[in-house]
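>>> sequence and predicted structure below; questions after.
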Amino acid sequence: MNAPPETPSPVELRPVPGSGGRTRSGSARIDAIDALRGLVIALMVLDHTRDFFHRTAFTADPLALDSGDPVLFLTRWITHLCAPTFVFLAGLSVWLQKASGKTPAELSRFLLTRGLWLIILEFTVIGLGFNFGWWLFAQVIWAIGLGLILLAGLHRLPPFSLAALGLVILVGQGVLASVPATAFGVAEPLWRMLAIPGPASTALGFLLVAYPAIPWLGIVLLGYGLGGALTDARGLKKRRVLLTAGGCILVFAIGRGLNLDGFDPRPWTVQDSPLWTLFAVINTSKYPPSAAYGLITLGLALLLLAGLDRWGHRVAAGLRVLGRTSLFTYLIHIWLAHGLALAVGVATGVPASAFLNTISDPGRLIAQGWGFGHLGVYVAWAVVMAILFPLSLWFDRVKRDRRDRWLGYL
């Protein structure tokens, strides 16, 4: 019996020659995807290292257009690529699993358990690592987790319809933001987790929502829905990847250039110099992701994906290691960066207690004058990466040598 149109043939995708073969979930391994995921892991480590080490991390907006500090602006802005890329590739990876022959029932079961596992990690290991104290922090792992749970049912629909739905969510999510969370009364925390970022009090403690799930679901659906358009048995359909990237950037340039209503909640204005005017144009809303933000970041991510498809030297090989162990590396880097900050702080006379509840209550660190300039941040990033990479390399070898089922969840 032929497979339905929305279900790719199990033989459509095969391991790409020269790649890592297949993922543990059975989907074809495409080196460029691993390398791109590894690149944004490295950028994400920079972003979080800056959070723990920069002297103004808790007192100033790094994207402020009046700071006069282009290095700080670019250090923060380049890391905007991380979350959309992770979320988009999460959706694309689901399509690859389905295209590689996983049955609808098997895929739904995996997505449900994987999504629940990610949510558990977000509100325990990850939140504690960021804060060194109990709180509830809804970040990108929460958004991906709920996206996978919803995709456990939605993947049975035609991919094109899910791509269209994802685009509608990305463009129209501003409608959700127009409904104040306080209008929901005791359900305010739930509405925040779904639609509007911000703080809320819950029976389990203080909740900070940075990544409401519905807006990011749009990017998950785009990744899944475009999977067949961007990949095939040979790996990437590079021409389509480039065309999609160019289309995203072109639409961004037109919509953002004209300050179209609803494109981004912060219209850009001319600044004192051409450089800062450019910064104003690209300084789009991430919380929640606007259409402008989604288009420019996904456009750049797809350009990088096409470039990495032909990049075969040792740096790309290292990025692939990080990409193949992305969740493990993500979990480790938080505790490593925060722990390194604590160690350096204690060595320079800052009480260890100041590093507890670091993000929910940074006042003690601010009072101590903690932090370094750009050089100190980049040195700390290099140290974290130097410790992190051997751990990722070790775990990559473990995953290649062992077939324990639980390894598929890391």
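Yep, it's here.

>>> every contact and neighbour count from this point should use C-alpha atoms.
Noted.

>>> ok, residue 221 touching residue 168?
No - using Cα atoms under 8 Å, residue 221 and residue 168 do not qualify as a contacting pair, with a distance of 10.3 Å.

>>> more neighbours, the two?
residue 221 (35 against 15; other Cα atoms under 10 Å).

>>> show me the contacts for that one.
When contacts are counted by Cα atoms under 8 Å, 6 or more residues apart in numbering, residue 221 touches 88, 91, 151, 162, 163, 165, 166.

>>> what strand or helix carries the fifth one?
To tie it back to what came earlier, the one meant is residue 163. Assigned by DSSP states H and E, residue 163 belongs to helix 159-172.

>>> helices or strands up against that helix?
Helices and strands touching helix 159-172, by 3 or more Cα pairs under 8 Å, 6 or more residues apart in numbering; DSSP states H and E, are helix 213-225, helix 291-308.

>>> that one to helix 291-308, inter-axis angle?
130 degrees (axes from the mean of the first three to the mean of the last three Cα atoms, to 10 degrees).

>>> and the strands in the stretch 1-150 of the chain?
136-138 (DSSP state E, counting those that start in this stretch).

>>> comparison target, given below:
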Amino acid sequence: MKSDRKNRIKSIDMLRGVVMVIMALDHVRDYFHADAYLFDPADISQTNVPLFWTRFVTHFCAPVFVFLAGTSAFFVGQRLDKKSLSVWLLKRGLWLVIAELTVIKLAWMFKLDYSTILLQVIWVLGISMIFLAGFIHLPKKLMIGLALVVIFGHNLLDPIAPTDSVASGFWTFLHVFNIVDMGSFQVFVGYPIIPWIFVMPLGYYFGELYKPTYDSKLRIKRLFQLGLGLTVLFFVIRTLNIYGDPYAWAQQNSLGMTIASYFNVTKYPPSLLYLLITLGPSLIFLAMVENVQNRWAEKLVIIGRVPMFFYIVHIYVIHALAVVAAIATGFSFSDMVIDLWVTLQPQLRGYGFGLWVVYLIWILLTSALFPLCKWYNTYKTANRQKWWLSYL
């Protein structure tokens, strides 16, 4: 059972490692792809098939981060009482929010003025943990039912658009991808909290499948059933084309682009269909890799064990490399000092490279970061008594 338990944890770390690596592809694209400064890769009227799928595959990252963060909290809870777990979640959540506003903001923008505040995935991870600190005290069935109601029903809220500035700002934090003007500064709400805060509790109770007493064969069966069920449900709802996403799919001028339109689901905030087509296949992946052991799997496991470390370091490295690339192609360092988001910098129009360069840089980047992740994982394992390591 001990080795089986080890395998279970490895499969989760492997999935986390996969999405970390995929996430790096999206961020390299943001900082190096020429078309990123001209149009959204998910804009069906302007994108192309390779670019669309380069963007689509990275949709798996945020849902897996939030869902598995809940699962990790469940594992922590196996050695703590609920009160202690709540305290741990509160401290961890607050740290993530602070990190988003400081070290991560600096990485994205290369400046630390607060005329603009970015609230992105690390922010919503932190806020979700803070809510989870309270949610774990609700009866299990009530919490799961509430989470499912919000996840399946929140797209009914899409038409709501308050006209009052205060109400509009509050609603943006809850359910709208937008900028909130706060007078002396603005807040870019990339990740409003609904439905993210309800995804994490599902990940928390999902952890029960990984209790040492749970039969591994039954767990694999359940993972396949859950994953396939969510994926099939995506196809059923998407084909009906009447609910589940703010934007319907439509026939395009080619089969490839029609398929792209079909899979073009909304991330900000995540629609029901977005969550179904990302979490469903992710659960199937967990079932498939339960007992996989090879050198590539081990590399992904190592990255998956140090996700926050990888996240922070890879942003700094990508941004620093982009500065070098910009200067080498006739731009200046100041052009890469970001006001809101790199692809929205008007002075960077004309900068960038082809998609093949993006993939090349991504491969080189992840290859170069792996030894650093391996070193940190070893250091972290050998120094578990250092409390601060649990925050990185």
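Arrived safely. The model shown is predicted, which means the values in this text are computed figures rather than measured ones.

>>> TM-score of the superposed pair?
The TM-score (TM-score structural alignment, normalised by the length of structure 2) is 0.92; 383 aligned residues with a Cα RMSD of 2.0 Å.

>>> burial count for residue 219 of structure 1?
Neighbour count of residue 219 of structure 1, defined by other Cα under 10 Å: 32.

>>> identify the residues contacting the equivalent of it over in structure 2.
Counting by TM-score structural alignment, residue 219 of structure 1 corresponds to residue 199 in structure 2. For residue 199 of structure 2, the contact set (Cα under 8 Å, 6+ apart) comprises 63, 66, 67, 147, 151.

>>> to which residue of structure 2 is residue 31 of structure 1 aligned?
Taking TM-score structural alignment, the alignment pairs residue 31 of structure 1 with residue 10 from structure 2.

>>> what helix or strand is the residue nearest to its match when sequence neighbours are not counted located in?
Ranked by Cα to Cα, 6 or more residues apart in numbering and with sequence neighbours excluded, the top spatial neighbour of residue 10 of structure 2 is residue 301, at 6.1 Å. For residue 301 of structure 2, the enclosing helix or strand under DSSP H and E is helix 295-305.

>>> hang on, residue 72 of structure 2 packs against residue 204?
Yes - using Cα under 8 Å, residue 72 of structure 2 is in contact with residue 204, at 7.3 Å.

>>> now the helices and strands packed on helix 159-172 of structure 1 in CSV, with distance to residue 353 of structure 1?
Formatted as CSV, those follow (distance: least, Cα to Cα, whole Å):
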stretch, distance to residue 353 of structure 1
helix 213-225, 33
helix 291-308, 37
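
>>> kindly compare burial across these and name the winner.
For these, average neighbour numbers computed from mean count of other Cα atoms under 10 Å are highest in helix 213-225, which has a mean of 28.

>>> following it, which helix or strand comes up?
The element immediately downstream of helix 213-225 of structure 1 (helix or strand, assigned by DSSP H and E) is helix 227-230.

>>> so what touches that next one?
Against helix 227-230 of structure 1 from outside (Cα under 8 Å, 6+ apart): 92, 95, 96, 236, 237, 238, 240, 241.

>>> which among these end up buried?
Burial by neighbour count, 16 or more other Cα atoms under 10 Å: within the contacts of helix 227-230 of structure 1 this picks out 92, 95, 96, 236, 238, 241.

>>> gap between residue 179 of structure 1 and residue 173 of structure 1?
11 Å (Cα to Cα, to the nearest Å).

>>> who has more neighbours out of the two?
residue 173 (22 against 13).

>>> identify the residue of structure 2 aligned to that one.
Match for residue 173 of structure 1 (TM-score structural alignment): residue 154.

>>> check contacts around its match.
194, 195, 271, 272.

>>> so who does the counterpart of the last one in structure 1 touch?
When you say that, I think you mean residue 272 of structure 2. In structure 1, the residue matched to residue 272 of structure 2 (TM-score structural alignment) is residue 291. Contact analysis of residue 291 of structure 1 by Cα under 8 Å, 6+ apart lists 170, 171, 172, 263, 264.

>>> which residue of structure 1 sits opposite residue 58 of structure 2 in the alignment?
By TM-score structural alignment, residue 58 of structure 2 lines up with residue 79 in structure 1.

>>> for residue 23 of structure 2, same thing?
Under TM-score structural alignment, residue 23 of structure 2 pairs with residue 44 in structure 1.

>>> picking that back up, and which of the buried ones among the contacts of helix 227-230 of structure 1 is nearest residue 146 of structure 1?
Proximity of these to residue 146 of structure 1 was ranked by Cα to Cα; the top entry is residue 92 with 15.6 Å.

>>> measure the closest one to residue 386 of structure 1 for me?
For residue 92 of structure 1, the distance to residue 386 of structure 1 (Cα to Cα) stands at 30 Å.

>>> next one: residue 291 of structure 1
For residue 291 of structure 1, the distance to residue 386 of structure 1 (Cα to Cα) stands at 36 Å.

>>> likewise residue 52 of structure 1?
For residue 52 of structure 1, the distance to residue 386 of structure 1 (Cα to Cα) stands at 17 Å.

>>> can you check residue 85 of structure 1 too?
Applying Cα to Cα to residue 85 of structure 1 and residue 386 of structure 1 gives a distance of 23 Å.

>>> could you do residue 210 of structure 1 as well?
29 Å.

>>> which of the two has more neighbours?
Per other Cα under 10 Å, whichever of residue 210 of structure 1 and residue 386 has more neighbours is residue 210, with 21 against 11.

>>> so what corresponds to the more buried one in structure 2?
Using TM-score structural alignment, residue 210 of structure 1 sits opposite residue 190 in structure 2.

>>> which bit of structure 1 covers the helix holding residue 301 of structure 2?
Helix 295-305 of structure 2 maps onto residues 314-324 of structure 1, going by TM-score structural alignment.

>>> how close does residue 8 of structure 2 sit to residue 20 of structure 2?
From residue 8 of structure 2 to residue 20 of structure 2 the distance is 19 Å (Cα to Cα).

>>> just residue 370 of structure 2 next, same as before
Using Cα to Cα, we find residue 370 of structure 2 at a distance of 12 Å from residue 20 of structure 2.
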